[in-house]
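Got a sequence here, can you model it:
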Amino acid sequence: MADNPDIEALTPYARSLGIQLADWEDGVPIMCVEFVEAVEGRPEHFHGGATGGLLETAGYAALRAELARIERDAVLKPINITVQYLAAGKSQTCFAKGRITKLGRRSANLTVEAWQDDRSRPIATAVMNVLMAQPEG
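Presented below is the predicted three-dimensional model:
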């Protein structure tokens, strides 16, 4: 699948953390962030906010990819996001991938997982609810 410019157009916050597109898997982007000073919390560990930012970015990227695939235009607005921290993120690259659990007419529900060296052992997960508003104009 070709790279989608909408997926790569990250928010200023995501760019400040160094979040980027790592790969595509089954039409869904996998986002990543390398361990750098900007994401460090306690020494040699990811800050929880950086982990949450990666999860949220990966969730929106998955939703944008699906909306592009079905040629649907929408303005995405967060309803809520719940993050579960499962293990401390160590000083290595962190990856995240979102999955749409429900795509409705007005809202979408997603789950997102973040992992490091072992994908079967996520360091954090998130559940997101996103409002999909009609673009103005």
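
Only C-alpha atoms from now on, for both contacts and neighbour counts.
OK.

contacting residues for Val36?
Contacts for Val36 (CA atoms under 8 Å, 6 or more residues apart in numbering) come out as none.

And the lengthiest helix in the chain, what does it pack against?
Longest helix in the chain by number of residues (criterion: DSSP state H): helix 48-69. The contact analysis (3 or more CA pairs under 8 Å, 6 or more residues apart in numbering; DSSP states H and E) places helix 48-69 against helix 5-8, helix 12-17, strand 28-33, strand 75-85, strand 94-103, strand 107-115, strand 124-133.

got a list of what Leu76 touches?
Contacts of Leu76 (CA under 8 Å, 6+ apart): Val130, Leu131, Met132, Ala133.

Among these, the buried ones, what's the ChimeraX command?
Those of the contacts of Leu76 that count as buried under 16 or more other CA atoms under 10 Å are selected in ChimeraX with:
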select :130,131,132
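
any chance of the contacts of Leu76 in a markdown table, plus distance to Glu66?
Compiled in a markdown table, those are given as follows (distance: CA to CA, whole Å):
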| residue | distance to Glu66 |
| --- | --- |
| Val130 | 14 |
| Leu131 | 15 |
| Met132 | 13 |
| Ala133 | 15 |
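
ok, so of the contacts of Leu76, who is nearest Asp117?
Checking the contacts of Leu76 against Asp117 with CA to CA, the nearest one is Val130 at 29.2 Å.

Let's see this one next, to set against the first:
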Amino acid sequence: MSPAEHHPLPAYARSLGIRYDREEDGIPVLAVDFGASVEGRPQHYHGGATSGLLENAGYAALRVTLEGIGREHQLKPINITVQFLSAGKSKPMYAKGRITKLGRRNANLVVEAWQDDRERPVATAVMNILMGAPAEK
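As a prediction, this is how the structure comes out:
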């Protein structure tokens, strides 16, 4: 079963048009097409939309990884720091998270967003996530 089927994106991500694009090494790559819901100044992505893509890509990477090792947690942000490196232009943007440390109670991730050239990210994020007990069902 794909990450998209197992972990549907939250309503906020769907409202921006964020979608699963593909998997790389078992980790989801999320994408968003340029449009009115993500536009800031004319023909450029809004910083909040770019941040939303980064955050959702980080959570997607962490959820898939935790599921793969049989761990269930409720994820809560400790902090998220976004670095805007260049203006996102009016074309699709992609993002993928990478876990740099996975502990018992928290996880650290780095997320990159790019457009044409993955070696030239538009923005990056560092995420520190608390992994609490699973929510009651």
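
what's the TM-score for these two chains?
Superposed pair, TM-score by TM-score structural alignment, normalised by the length of structure 1: 0.96. Supporting alignment: 135 aligned residues with a CA RMSD of 0.9 Å.

Which of the helices and strands packed on helix 48-69 of structure 1 sits closest to Gly53 of structure 1?
helix 12-17 (6.9 Å).

and the helix or strand following that closest one, which stretch of structure 2?
Next in sequence after helix 12-17 of structure 1, counting helices and strands by DSSP states H and E, comes strand 20-25. Using TM-score structural alignment, strand 20-25 of structure 1 corresponds to residues 19-24 of structure 2.

What mean distance separates that stretch from the matching residues in structure 1?
On superposition with structure 1, the mean distance recorded for stretch 19-24 of structure 2 (mean CA distance after the TM-score superposition for structure 1) is 0.3 Å.

and that stretch, how far from the chain's centre?
Computed by CA atoms, centre = their mean, to the nearest Å, the separation of stretch 19-24 of structure 2 from the middle of its chain amounts to 11 Å.

burial of the residue lying closest to Thr124 of structure 2 once chain neighbours are set aside, as a residue count?
Using CA to CA, 6 or more residues apart in numbering and skipping residues adjacent in sequence, the residue nearest Thr124 of structure 2 is Glu112, 4.5 Å away. Look at Glu112 of structure 2: counted by other CA atoms under 10 Å, it has 25 neighbours.

and Glu112 of structure 2, what does it touch?
Leu54, Ala95, Lys96, Gly97, Pro121, Val122, Ala123, Thr124, Ala125.

Looking at those residues, which is nearest Ala107 of structure 2?
Gly97 (11.9 Å).

shouldn't the closest one be in contact with Val110?
Yes. If you go by CA atoms under 8 Å, Gly97 of structure 2 and Val110 touch, sitting 5.8 Å apart.

Now do the shared contacts for these two.
Joint contacts of Gly97 of structure 2 and Val110 (CA under 8 Å, 6+ apart) are Gly58.

Between the two, point out the one with more neighbours.
More neighbours surround Gly97 than the other of Gly97 of structure 2 and Val110, with 27 against 22 (other CA under 10 Å).

Show me which of the contacts of Leu76 of structure 1 is closest to Thr11 of structure 1.
Among the contacts of Leu76 of structure 1, Val130 lies closest to Thr11 of structure 1 (CA to CA), at 16.2 Å.

Could you give the number of residues near Ala13 of structure 2?
When neighbours are counted by other CA under 10 Å, Ala13 of structure 2 comes out with 18.

do the same with Ala36 of structure 2
The number of residues near Ala36 of structure 2, taken as other CA under 10 Å, comes to 12.
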